[in-house]
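Asker: predicted model and sequence follow; I will ask about them next.
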Amino acid sequence: MKHLQYDLYRNTDTTIFEFKSVGPNGEITKIITFNATQSKEIYNLAFGDLIYNEVQKKYTLDDSTITDNGDRNIILATVAKSVYLFTEKYPERMIFFKGSTLGRTRLYRRAISINLEELSETFVIFGAIINEFGNVTSVPFKTNGDFLGFIIKRKEL
């Protein structure tokens, strides 16, 4: 991608990524994970701040925090970079993601829309909707679509 990105550190399976957001609120550790779903070919992308949970006495991913570090576009480009790396290793896997709020889901739709030409060179992109039977299904991505989330699949070369 042509946008500024943070350095990513990943585990050997390329399923967990870590990077530092740097801005006026300091250095904040961010985590991206790719987790299996009930469907063996679909993986959920989760993203957020790494925080220590005092009750559970362990680190967890918090996707509801708003850190407002002034680096939103760099963060989005870094998350996109993790998708490129994950699907490079696992091209047969699809990735599902959505925002933790409707506003964040709209932000992701705008980010995809702005970068659609570049993303479409490598990925097939779908929007997730609820169909007339109440089931979640995928439809081709449209820049003005109202989606619950998104599904991305690396194109076969």
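Answerer: Nice, thanks for sending it over.
Asker: switch to C-alpha atoms for all contacts and neighbour counts from now on
Answerer: OK.
Asker: name the residues of the top helix by length along the chain that are buried.
Answerer: Longest helix in the chain, counting residues (DSSP state H): helix 72-89. Within helix 72-89, the residues that count as buried by 16 or more other Cα atoms under 10 Å are 74-84, 86-87.
Asker: by contact count, what packs against that helix?
Answerer: strand 149-154 (3 or more Cα pairs under 8 Å, 6 or more residues apart in numbering; DSSP states H and E).
Asker: for residue 66, grab the count of nearby residues.
Answerer: 9 (other Cα atoms under 10 Å).
Asker: confirm it sits in a helix?
Answerer: No: counting by DSSP: H, G, I helix; E, B strand; the rest coil, residue 66 falls outside a helix, being coil.
Asker: beyond the longest helix of the chain, next helix or strand please.
Answerer: Downstream of helix 72-89, the first helix or strand assigned by DSSP states H and E is strand 94-97.
Asker: please compare the first structure with the one that follows:
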Amino acid sequence: MDQAFYAFVILEDAHRFNFVSVGKQLINKTVIFQRIGQTQFYNLALADIKDDGTLDVLTVSNNGDTKKIFATVFQCITNFLQFRPESTIVFMGSTKERTNIYHWLICRNLEKARLNFLLYGYTDGYFETFNPEACYESFAISLKNY
């Protein structure tokens, strides 16, 4: 993804990445990678950091910088996988609409992403190699050739 992205701070042994969305307003955001059980799978969450420090994954900010936010998320994924190259990251939108946005972004960057990453979509109870024509409930990404 060649899109401009926000600078971020790596926290919690590279399990959390904080940045500021600069659009109509300034919004503190975080990308969190949570290990799923004792596996090498990690759940990705993108959230707004509220003033009281709580995280909100449901608010629609409409801050006017969606492309830059998702480019930042992709950079966080890339950095996380540099720290943990054996890992697979699983993610989905907090709503069906957001999951559809992830699908669209993957399709838009698929050729370039496939140079370095393995991409999967989850449907009908299992993961399959990502197919732009399919409809997925969630996605997974890992490093290629690891």
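Answerer: Okay, I see it. Bear in mind that the values here come from a model prediction, so they are computed numbers and not experimental data.
Asker: redo the buried residues of helix 72-89 of the first structure as JSON lines? Include distance to residue 27 of the first structure.
Answerer: Shown next, in JSON lines, are the buried residues of helix 72-89 of the first structure (distance: Cα to Cα, whole Å):
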{"residue": "74", "distance to residue 27 of the first structure": "14"}
{"residue": "75", "distance to residue 27 of the first structure": "13"}
{"residue": "76", "distance to residue 27 of the first structure": "16"}
{"residue": "77", "distance to residue 27 of the first structure": "17"}
{"residue": "78", "distance to residue 27 of the first structure": "15"}
{"residue": "79", "distance to residue 27 of the first structure": "17"}
{"residue": "80", "distance to residue 27 of the first structure": "20"}
{"residue": "81", "distance to residue 27 of the first structure": "20"}
{"residue": "82", "distance to residue 27 of the first structure": "20"}
{"residue": "83", "distance to residue 27 of the first structure": "23"}
{"residue": "84", "distance to residue 27 of the first structure": "24"}
{"residue": "86", "distance to residue 27 of the first structure": "25"}
{"residue": "87", "distance to residue 27 of the first structure": "28"}
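Asker: how close does the longest helix of the first structure sit to the second structure?
Answerer: Aligned to the second structure and superposed, helix 72-89 of the first structure gives a mean residue distance of 0.4 Å (mean Cα distance after the TM-score superposition for the first structure).
Asker: would you mind giving the residues in the second structure matched to that helix?
Answerer: Per the alignment by TM-score structural alignment, helix 72-89 of the first structure matches residues 66-83 in the second structure.
Asker: still on that earlier bit, which one of the buried residues of helix 72-89 of the first structure sits closest to residue 51 of the first structure?
Answerer: residue 75 (17.3 Å; Cα to Cα).
Asker: ok, now which ones touch the closest one?
Answerer: 5, 6, 21 (Cα atoms under 8 Å, 6 or more residues apart in numbering).
Asker: any idea whether the residue nearest to residue 72 of the second structure when sequence neighbours are not counted is helix, strand or coil?
Answerer: Excluding its sequence neighbours, the residue lying closest to residue 72 of the second structure (Cα to Cα, 6 or more residues apart in numbering) is residue 5, at 4.7 Å. Secondary structure assignment for residue 5 of the second structure (three-state DSSP): coil.
Asker: from residue 20 of the second structure, how far out is the residue sitting furthest away from the middle of the second structure?
Answerer: The centre of the second structure is farthest from one residue, residue 52, which by Cα atoms, centre = their mean lies 23.9 Å away. In this view, residue 52 of the second structure and residue 20 of the second structure are 16 Å apart by Cα to Cα, to the nearest Å.
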